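Participant: pasted the sequence and its predicted model underneath.
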Amino acid sequence: MLDLTLYDPFGNMQFTDTNCFLCGTIITHEHRTPVFGEWLQDKYNLGKKELLLLDKSVTTFSQLTIPCCDHCHTHYVLPLEAEIEEAASNGITGLQALNQQKVFQWIGKMYYGTLINELIKEASPYVTPEYAVSEDPKMLGKFRSFFQVLQSMRVPMVFSDFLPCSLFFVEVNPAEDDLPFEYQDELTTMAFSIKLGSLAIICTLLDNGIIGRALGRLSQVTEGQQLHPIQLAEYKARVFYAAYIFNVVPEYFIRPVKPEDDHLVLDTLIDDVTNEIFNPWDMTAYAHMLEEMLKPWGIREQEILQNPRQPLSFLLTEENTFRPMEKLER
């Protein structure tokens, strides 16, 4: 009988360099896998590129690794990376054609890999973090739910009529694009973006596709369009802000397993009775988010909110249609 048992490191906070991140098997310090796949590092020359972590420490893409047993590395991590690499070689259509659960797993592995590094550091008696993730019960509950569905990497799992995330695929116009690779995530809101050449993927994890539906109009008007890099930045601001005001945490339930089953089936429930799904949209808070995304262009909040009822937009016209842009003119 296939072992369909899920691993739960959150029960006893089992976050160490000697437990496989995916199955919990006891391993040595040498058993590691990169958070960002080797093919990604090679293709975009990321090895020595620096990364700023939550505790303000600096590492590099090649140094950012997580504990992983040989079995999980060989049977789950490497095949997943190979599938994504092949799909990404065909651009936006290749990744859109791939089973979206695979894209979720790939992004989830990178997000969770960054989180695991933080939790392992916090377990050290020599580290006193300014903001300890492990001391926030609400966040730990959220991460626990996320890891439950991320284990679909290892344990065959079917999500009943939902995907645990929203995915946005965007094509970037190369005319004024000088960044072959870009990566950004927000630990607490679970928003993530990664740019691979002219392809960008923006993802909100653990929202069961709700944010994707809420921003459906944005996806429709930009579909088939090439975005200028400043338009991509605004797109990210809109998605990241939606994740910021998202106010519920899905619960996941495993259907009873029968002896002949070869996979788990998960149902989900969102409490939208006692909780509003989204907190109210605050224009000033959104302007802060947009200002952060527009830093490379030096655009400040005052300019963004020059007309408070119609904040600055490079992406949409006043009629909410797509604003074509090949070159930025200001």
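Facilitator: Right, received. Where do you want to start? Everything numeric here is computed off the predicted structure, so don't read it as measured data. Residues are numbered from 1 along each chain as shown.
Participant: drop to CA atoms for contacts and neighbour counts, all remaining ones
Facilitator: Fine.
Participant: how far away is residue 107 from residue 125?
Facilitator: From residue 107 over to residue 125 the distance is 30 Å, taken as Cα to Cα, to the nearest Å.
Participant: no, scratch that, I was asking about residue 102
Facilitator: Distance from residue 102 to residue 125, counting by Cα to Cα: 37 Å.
Participant: and those two? which has more neighbours close in?
Facilitator: A count of neighbours by other Cα atoms under 10 Å puts residue 102 above the other of residue 102 and residue 125, at 17 against 7.
Participant: does the more buried one count as helix, strand or coil?
Facilitator: Three-state assignment for residue 102 (DSSP: H, G, I helix; E, B strand; the rest coil): helix.
Participant: for the nearest residue to it once chain neighbours are set aside, grab the count of nearby residues.
Facilitator: Setting aside the residues directly before and after it, residue 102 is nearest to residue 80 in space (Cα to Cα, 6 or more residues apart in numbering), at 7.1 Å. By other Cα under 10 Å, the residues close to residue 80 number 18.
Participant: check which helix or strand covers residue 80.
Facilitator: helix 78-88 (DSSP states H and E).
Participant: list of residues touching that helix?
Facilitator: Residues from elsewhere that reach helix 78-88 (Cα atoms under 8 Å, 6 or more residues apart in numbering): 37, 39-40, 94-95, 97-98, 102-103, 106.
Participant: same check, this time on stretch 318-330
Facilitator: Contacts of stretch 318-330 (Cα under 8 Å, 6+ apart): 173, 175-176, 221-222, 227-228, 310, 314-317.
Participant: could you do stretch 164-171 as well?
Facilitator: Looking at what lies outside stretch 164-171 - Cα under 8 Å, 6+ apart - the contacts are 92, 96, 104, 149, 198-212, 219, 222-227, 232.
Participant: try it against this one:
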Amino acid sequence: MFQVLFNPFRDLIFDEHFCFLSGDLTNETMTVFPEWLMDHFKFGNERIEMMDKAKSYNYEDLKLPCSTRVKDAFDDLDLKIQAAYKDGFEGMAALDDELLFQWTGRMVYGLLYYEMLYERDRLLKQGEEFVLSANLKERFSHFHLMLQSVIEPISFIGKKPWSIVVFPLKYSADIFSYRDDAINLMFSFGVNGFGFVACLQDNGVIEEKQQVILEKMKGHIMHPVQFEELYARFHYSDYILQYKPEYKIENHDNGITIEVEANGKQPVFGFWDEDIYAQLLSNYWSVYGIEREEILKPQKPLLSFLENPYTKDFVDPESISLPF
């Protein structure tokens, strides 16, 4: 049976009476960030800014219209993540990465949804039409389809469409750190015990690019400054990614399959500009007071807390004197 699922990006449907995931008519809502997470780290009443910094919301006020079946599915997913969370790194690392994709995808999509609403309303006030480029429509449509695996019989064949890396991490108790880039479908999450970095639509190529450092990290409990540097590497790699993810999507009697298709027509990554990367990294290291000028000095290798710039040996987290 051929099945056509709801795709809000086809006609740019972002309406409070249509479930964000299924398209079902509804008057129910669910929070963008899981309620247990906001309660545990007490950030529900803190503010989050939209990308242009002109609009902000309380985290707890970010809500998505949803049908009962979608809310129930995410409640079940939350129970699995919460149980794994209690077991720290071992619990999270043991999860199927599809569950982490779905859990992370809910938050990233929720933020993307609000960016779409904000941009649409801003343009309407100016008498302009809200449009998305064909590339963004396709990219976001694929992401939305994959997220529907929470409620629909959608399976992934072979290579996964994402890069998700989980690792041990040392933070002070009760500190919660996360970063997101909703437009580029990226997310990082760190607490005392574990962290993870997720690129939700790169077909795994960024994880492959960073494989050398990921291998060196094994067996170590990362310092937060290393966690920030790792995310900066992933984020900048995504920025210079010259690769259009393509998929073979097929309907079957028992559901939909999604398979990554190889695309070797162009270089996967563009030129790595250390000046731009240093500026990005300084944004993440600002909490430590580390400026761009300290990261990139004339006639000196780039500052790194992951690798010794001369020997390329992994930097032992215990040797880092910065606070955590």
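Facilitator: Thanks, I have it. Predicted model only: the values in this text are computed from it and were never measured.
Participant: tm score of chain vs chain?
Facilitator: Here the TM-score for the pair of chains, by TM-score structural alignment, normalised by the length of structure 2, is 0.91; 318 aligned residues with a Cα RMSD of 2.3 Å.
Participant: list only buried entries from the contacts of helix 78-88 of structure 1.
Facilitator: Burial by neighbour count, judged by 16 or more other Cα atoms under 10 Å, picks out 37, 40, 95, 102-103, 106 from the contacts of helix 78-88 of structure 1.
Participant: just send those back as CSV, with distance to residue 190 of structure 1 too.
Facilitator: Below are these laid out as CSV (distance: Cα to Cα, whole Å):
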residue, distance to residue 190 of structure 1
37, 20
40, 21
95, 21
102, 17
103, 15
106, 14
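Participant: just the residues you listed now: which is nearest residue 239 of structure 1?
Facilitator: Among these, residue 103 lies closest to residue 239 of structure 1 (Cα to Cα), at 17.4 Å.
Participant: how about the counterpart of that closest one in structure 2, what does it touch?
Facilitator: Matched by TM-score structural alignment, residue 103 of structure 1 corresponds to residue 100 in structure 2. When contacts are counted by Cα under 8 Å, 6+ apart, residue 100 of structure 2 is found next to residue 164.
Participant: repeat that for residue 134 of structure 1.
Facilitator: Taking Cα under 8 Å, 6+ apart as the test, what residue 134 of structure 1 contacts is 119, 122, 140.
Participant: among the residues you listed, which are in helices?
Facilitator: Residues of the contacts of residue 134 of structure 1 located in helices (DSSP state H): 119, 122, 140.
Participant: and the counterpart of the first one in structure 2, how far is that from residue 136 of structure 2?
Facilitator: Applying TM-score structural alignment, one finds that residue 119 of structure 1 aligns to residue 116 in structure 2. With distances taken as Cα to Cα, residue 116 of structure 2 is found 12 Å from residue 136 of structure 2.
Participant: quick one, which of the ones in helices among the contacts of residue 134 of structure 1 are buried?
Facilitator: Applying 16+ other Cα under 10 Å to those flags 119, 122 as buried.
Participant: helices of the stretch 1-150 of structure 1, start to end?
Facilitator: For the stretch 1-150 of structure 1, applying DSSP state H, counting those that start in this stretch gives helices covering 38-43, 70-72, 78-88, 91-97, 100-122, 137-150.
Participant: residue range for the third one in structure 2?
Facilitator: So that's helix 78-88 of structure 1. So helix 78-88 of structure 1 sits over residues 75-85 in structure 2, by TM-score structural alignment.
Participant: give the buried residues for that stretch.
Facilitator: Buried residues in stretch 75-85 of structure 2, defined by neighbour count with 16+ other Cα under 10 Å: 77-78, 80-82, 84-85.
Participant: redo those as TSV? Include distance to residue 244 of structure 2.
Facilitator: Output for the buried residues of stretch 75-85 of structure 2, formatted as TSV (distance: Cα to Cα, whole Å):
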residue	distance to residue 244 of structure 2
77	30
78	31
80	33
81	31
82	34
84	33
85	34
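Participant: would you list the ones in helices among the contacts of residue 134 of structure 1 in TSV and tack on distance to residue 163 of structure 1?
Facilitator: Converted to TSV, these look like this (distance: Cα to Cα, whole Å):
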residue	distance to residue 163 of structure 1
119	26
122	31
140	21
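Participant: quick check: the aligned partner of residue 134 of structure 2 in structure 1 vs residue 143 of structure 1, distance?
Facilitator: In structure 1, the residue matched to residue 134 of structure 2 (TM-score structural alignment) is residue 137. With distances taken as Cα to Cα, residue 137 of structure 1 is found 10 Å from residue 143 of structure 1.
Participant: okay, those two: which has more neighbours?
Facilitator: Counted by other Cα under 10 Å, residue 137 of structure 1 and residue 143 do not tie: residue 143 has more neighbours, with 19 against 10.
Participant: matching residues in structure 2 for stretch 238-253 of structure 1?
Facilitator: Using TM-score structural alignment, stretch 238-253 of structure 1 pairs with 233-248 in structure 2.
Participant: so which residues make contact with the matching stretch?
Facilitator: 184, 186, 197, 199, 201-203, 206-207, 210, 257-263, 266-272, 277, 280.
Participant: helix/strand/coil for the residue positioned nearest the centre of structure 1?
Facilitator: With distances taken as Cα atoms, centre = their mean, structure 1 has residue 192 as the residue nearest its mean C-alpha position (3.4 Å). Under three-state DSSP, the three-state class of residue 192 of structure 1 is strand.
Participant: that one maps to what in structure 2?
Facilitator: Alignment note: residue 192 of structure 1 maps to residue 187 in structure 2; criterion TM-score structural alignment.
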